[in-house]
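[1] pasting the sequence and the predicted coordinates here, then a few questions.
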Amino acid sequence: MNAESRPFPPVTPHVPVSPPLRRLAVPAGLLAAVAGAFAYVGAVDPNEPGHYPVCPLYRLTGLYCPGCGGLRSAHAFVHGDLLTALRDNALGVAAYLGFAVLWTVWVVQSVRGRPLRLDPRPGHLWAIGALVLVFAAVRNLPSGGWLHP
């Protein structure tokens, strides 16, 4: 069989590695989107009525969902008021910090040319789900008033 009659070209063993800047394009794009969202929430105060919609669960039932107070928390966080951010939504502040850590690990892995591998075990996912449910339940109890947004 000659080279012209082969159905597929020969496989080359060398795969070119993308330059570091190209590997950082997606993490940088995500950071730009998140920074833009935080900048908007920082500029447009959610404490003033009419800028953002009311939480549908709160409007229909009067119960706070795990995300209630998240915009006010982000606004306070952007302005450097960590105590107010924690008061408005402590779980949100933990999520902001978790995102920062995860994003940093992603960038370091990208610079090293390695993919970010997230392989949480089912126990970890169940624990996160339980934490969110407990947070939602406690903030709606009379004794959980300190978690109200």
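    Cool, the structure landed.
[2] please count neighbours and contacts with C-alpha atoms only from this point.
    OK.
[3] and Ile128, how close does it get to Ala100?
    Ile128 sits 17 Å away from Ala100, going by C-alpha to C-alpha, to the nearest Å.
[4] same thing with Glu48?
    Noted for Glu48: a distance of 28 Å to Ala100, by C-alpha to C-alpha.
[5] ok, structure two:
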Amino acid sequence: MSVPALSPSLQRWLPLATVATLAVGATLVLHNVDPYAAGNPLPSCPLYALTGLYCPGCGSTRCLYSLVHFDLPGALAMNPLLVLSLPLLLLMLLNGAGIRPRLFDPLMRLLAKPMFWLIVLVGYAVLRNLPWAPFTGLAPG
């Protein structure tokens, strides 16, 4: 039995619609569940639990919780890279849906390179684990 092919317009908008649906669901959860509360049902970082090292995503749940509650300083304290990356991720999604303002072409070429993200994420993981200022400000909390 073969699966019918999706129309090109549906293929174009499906990733954006999927992310939008997940974002609404995450917003509803984070509006009602406090990740700062002891015993909350949200998962913690397995890498941190096993090694004591912060990964690039450590603090993301608390960061998003703070953003949902309009607490930008709290969000930046938990995961500044995520806060700075959210607009870039939105641009990438819109680009994938065919919305491509010429102004952002050079930026989109950079963001489309996996090596860029590898360097940013690995570099951020290393820097946020360094034990002296100003790098301690990158650690969650």
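    The structure has been received and is ready for your questions. Since this is a predicted model, take the numbers as computed values, not measurements.
[6] just give the TM-score of the two.
    Laid over one another, the chains give 0.71 as their TM-score (TM-score structural alignment, normalised by the length of the second structure), with 124 aligned residues with a C-alpha RMSD of 3.0 Å.
[7] between Glu48 and Ala100 of the first structure, which one's more packed in?
    Using other C-alpha atoms under 10 Å as the criterion, Glu48 of the first structure and Ala100 rank with Ala100 on top: 13 against 8.
[8] any idea which helix or strand carries the residue nearest the centre of the second structure?
    In the second structure, the residue lying closest to the centroid (C-alpha atoms, centre = their mean) is Leu82, at 4.8 Å. Here Leu82 of the second structure sits within helix 80-96, counting by DSSP states H and E.
[9] okay, now Asp119 of the first structure: neighbour count?
    Using other C-alpha under 10 Å, Asp119 of the first structure has 7 neighbouring residues.
[10] wait, Ala43 of the first structure
    12.
[11] check Met108 of the second structure too.
    Residues near Met108 of the second structure, counting by other C-alpha under 10 Å, number 17.
[12] and what of Leu67 of the second structure?
    Counted with other C-alpha under 10 Å, residues neighbouring Leu67 of the second structure total 19.
[13] Pro106 of the second structure versus that one, what's the distance?
    According to C-alpha to C-alpha, Leu67 of the second structure stands 28 Å off from Pro106 of the second structure.
[14] mind listing the helices for the first structure?
    Taking DSSP state H as the criterion, the first structure carries its helices at 20-23, 25-43, 56-61, 70-78, 82-88, 90-111, 122-139.
[15] which one of those lies nearest to His148 of the first structure?
    Among these, helix 122-139 comes nearest to His148 of the first structure, with 5.8 Å by C-alpha to C-alpha.
[16] one step back: CSV please, covering the helices of the first structure and showing distance to Leu147 of the first structure.
    Converted to CSV, these look like this (distance: least, C-alpha to C-alpha, whole Å):
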stretch, distance to Leu147 of the first structure
helix 20-23, 40
helix 25-43, 21
helix 56-61, 15
helix 70-78, 12
helix 82-88, 6
helix 90-111, 8
helix 122-139, 5
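[17] pick the most deeply packed of those.
    By mean neighbour count, with neighbours taken as mean count of other C-alpha atoms under 10 Å, helix 70-78 ranks first of the helices of the first structure at a mean of 23.
[18] now the equivalent of Ile119 of the second structure over in the first structure: how far from Leu91 of the first structure?
    Using TM-score structural alignment, the partner of Ile119 of the second structure in the first structure is Ala130. As judged by C-alpha to C-alpha, Ala130 of the first structure and Leu91 of the first structure stand 13 Å apart.
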